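give me a model of this one.
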Amino acid sequence: MRAVITAATGMAAQELNVQVISNNIANLRTTGYKKQRAAFQDLIYDHVRRVGAQASDQGTILPVGVDLGGGVKTVGTPRLMGQGTLLPTGNELDIAIRGEGFFKIQVPDGTYAYTRDGSFMMDAQGRIVNAQGNPVQPTVTVPNNSSGLTINAQGQVSVLLPGSTTPTTVGQIGLTRFINKAGLKPIGDNLFQDTPASGAPQDGIANTDGFGDMQQSNLEQSNVEVVTEISDLIAAQRAYEMNAKVVSAADQMLQATSQMFR
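Next up is the predicted model:
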């Protein structure tokens, strides 16, 4: 019976929907996390009677047709790149981006990845690195005898050297943006890679040419909204239950039909 197969596609779609929602909720406290949503489309139709077809020898036209849908399919899990709330941390190496842009990170294989997670640290060489020890680009090295590290809105890193009362600039943290941010590929560890869908990376300086600015001693929180996710979860659960009811009803109808021929 066609209804069983159609309802089964609906159950599979809502199962995936719940998986996406659960990942959003799991990353509620993940720095710089961008939530996803499941996107669906209806499947191809079986046109039993085509609308607009000739209905008689007199040339009358069918005003409506008989179109039987095949169910639903998943077309993507787009990532929503809206700004997250900035949370003050008091840590001088924490940086939040307010506006457009990603931090550029050099990964061990020599390629680059991109992140909104600005919870940086310093390695044994004095380089500013992410939680995995990968250096922020361009590489910034802080002298080991310096103090008073500051990072301004444009990403310039300045310190006070011994015997000096004037800040010395030791590096510049850059930003990178993409034409289609949703086309970035997530690879874990709060990192993304560029893809043909995202467009080529465009490097620049914070607070110039449309790039966002940097906020020292702040971190961007996840943009997941708890109330919205719980509401979506309840709706997905109810949709799954209704599709399961359809399967059960279709099964009962098949049993009734079978008994008629006994």
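
going by C-alpha atoms from here, please, whenever you check contacts or count neighbours.
OK.

helix/strand/coil for residue 242?
Following DSSP: H, G, I helix; E, B strand; the rest coil, we place residue 242 in the helix state.

tally of neighbours for it?
15 (other Cα atoms under 10 Å).

how close does it get to residue 248?
Between residue 242 and residue 248 the distance is 10 Å, computed by Cα to Cα, to the nearest Å.

now the helices for the protein?
Remark: helices assigned in the chain by DSSP state H are 2-26, 226-260.

against residue 47, how distant is the nearest residue to residue 117 once chain neighbours are set aside?
Nearest residue to residue 117 in three dimensions, chain neighbours excluded: residue 32, at 4.9 Å (Cα to Cα, 6 or more residues apart in numbering). Residue 32 sits at a distance of 47 Å from residue 47 (criterion: Cα to Cα).

quick one: buried residues of stretch 206-226?
Residues 206-207, 211-224 are the ones in stretch 206-226 that count as buried (16 or more other Cα atoms under 10 Å).

to compare against the first, here's the next sequence to fold:
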Amino acid sequence: MPSSALHVARTGLEAQDARMRVIANNLANVGTTGFKRDRANFATLAYQDARVAGAQSSNETTYATGLNLGTGVGIQSTTRIETQGTLETTGNTLDLALDGDGYFQVQLPGGQLGYTRAGNFTRSSEGQLVTTQGYIVQPPITIPEGTTSISISDDGTVSASVAGQTDAAQLGQITVASFANPGGLQAAADNFMLETGASGQAQIGIAGENGRGHIKQGMLEGSNVNIVEELVDMIETQRAYEINSKMISAVDEMLRNANQTL
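As a prediction, the model looks like this:
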């Protein structure tokens, strides 16, 4: 029994360590544009059924309750919380935020598409709308030389005033990707998400239609991390870690006494 209790306590330590890593990552990204906080999900490990409820207790009766001994806890998954972050006005013409659901599309090296809520875009030397890493926003938007101002409407239509031209030139339209299960997207580096079988295929459409968010020019979406909530979770995790550590010490003491006695 003591060795079984020791195993349970150790699984508790491992689970709380994983939870602390999730909390630490959330706090580390509190200032990351478009970041969505994660939550650790746990599940009980297999139970040892010493006595099954409903089994015969005599020729005429059955046990009303069983005797089930748990073997600990393990981390089951992490869930990304997709709530909207605060929209912050930057005044930068090429900063874009999504007010609502959806993702911007970006072509990653190798041709794979990445999806992001971070709309801190810029203009490349060739005039293309790109991320800070130089990845091209999809569909491609090329800003001509001599552009004096750029206007991006809520539906993603990009127009530019060019020196020497009286009418504004329409450069294209930024579309928005949505997913049946955005929680199934795979997190990657540099604020990008990747499509998976769990997320379903990207559904590309116009911003503001079919549940997609509107595009807001001159704004960025902040992280949805709530510092107070994360600190409360951190304190709770620390307490749980301490309790499991004390349990290990207590079980070690029981085993030491048993060995000395025997």
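
follow-up on the earlier one: save the helices of the first structure as TSV, and put in distance to residue 193 of the first structure too.
Formatted as TSV, the helices of the first structure follow (distance: least, Cα to Cα, whole Å):
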stretch	distance to residue 193 of the first structure
helix 2-26	19
helix 226-260	26
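
tell me which of these is the most buried.
Among these, ranked by average contacts under mean count of other Cα atoms under 10 Å, first place goes to helix 2-26 (a mean of 19).

spit out the contact partners of residue 169 of the second structure.
159, 160, 161, 162 (Cα atoms under 8 Å, 6 or more residues apart in numbering).

what's the most distant pair in those?
159 and 162 (9.7 Å; Cα to Cα).

quick check: neighbours shared by these two?
Going by Cα under 8 Å, 6+ apart, residues that sit against residue 159 of the second structure and also against residue 162 are 168, 169.

quick one on the thing from earlier: between residue 32 and residue 47 of the first structure, which one's more packed in?
For residue 32 of the first structure versus residue 47, the count of surrounding residues by other Cα under 10 Å is larger for residue 32: 27 against 12.

wait, isn't that one in contact with residue 224?
No. The pair residue 32 of the first structure and residue 224 fails to qualify as a contact (Cα atoms under 8 Å) at a distance of 10.1 Å.

what's the match for the residue nearest to residue 117 of the first structure in the second structure?
Matched to the second structure by TM-score structural alignment, residue 32 of the first structure sits across from residue 34.

likewise residue 64 of the first structure?
Using TM-score structural alignment, residue 64 of the first structure lines up with residue 65 in the second structure.

what's the neighbour count on its match?
Residue 65 of the second structure has 11 neighbours, counted by other Cα under 10 Å.

list the contacts of it.
52, 53, 54.

now with 7 Å?
Counting by Cα atoms under 7 Å, 6 or more residues apart in numbering, residue 65 of the second structure makes contact with residue 53.

compute the distance between it and residue 57 of the second structure, please.
11 Å.

what's the answer for residue 135 of the second structure, then?
69 Å.

ditto for residue 32 of the second structure
For residue 32 of the second structure relative to residue 57 of the second structure (Cα to Cα), the value is 61 Å.

now residue 29 of the second structure
57 Å.

which one of those two is surrounded by more residues?
residue 29 (16 against 12).

circling back: distance to residue 201 of the second structure added to the contacts of residue 169 of the second structure, as TSV?
As requested, the contacts of residue 169 of the second structure are exported to TSV (distance: Cα to Cα, whole Å):
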residue	distance to residue 201 of the second structure
159	29
160	32
161	36
162	38
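
let me see the contact set for the closest residue to residue 32 of the second structure other than its chain neighbours.
Once flanking residues are discounted, residue 32 of the second structure sits nearest to residue 223: 5.8 Å by Cα to Cα, 6+ apart. Applying Cα under 7 Å, 6+ apart to residue 223 of the second structure gives the contacts 30, 31, 32, 33, 34, 35, 36, 85.

could you do residue 150 of the second structure as well?
93, 159, 160, 161.

in ChimeraX, select just the buried ones from those residues.
Per 16+ other Cα under 10 Å, the buried members of the contacts of residue 150 of the second structure correspond to this ChimeraX selection:
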select :93,159,160,161
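
distance to residue 184 of the second structure added to the contacts of residue 150 of the second structure, as CSV?
Formatted as CSV, the contacts of residue 150 of the second structure follow (distance: Cα to Cα, whole Å):
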residue, distance to residue 184 of the second structure
93, 32
159, 34
160, 37
161, 40
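
ok, the contacts of residue 150 of the second structure vs residue 172 of the second structure, which is closest?
When these are compared against residue 172 of the second structure (criterion: Cα to Cα), the nearest one is residue 159, at 7.5 Å.

ok, the closest one to residue 147 of the second structure distance?
For residue 159 of the second structure, the distance to residue 147 of the second structure - Cα to Cα - is 10 Å.
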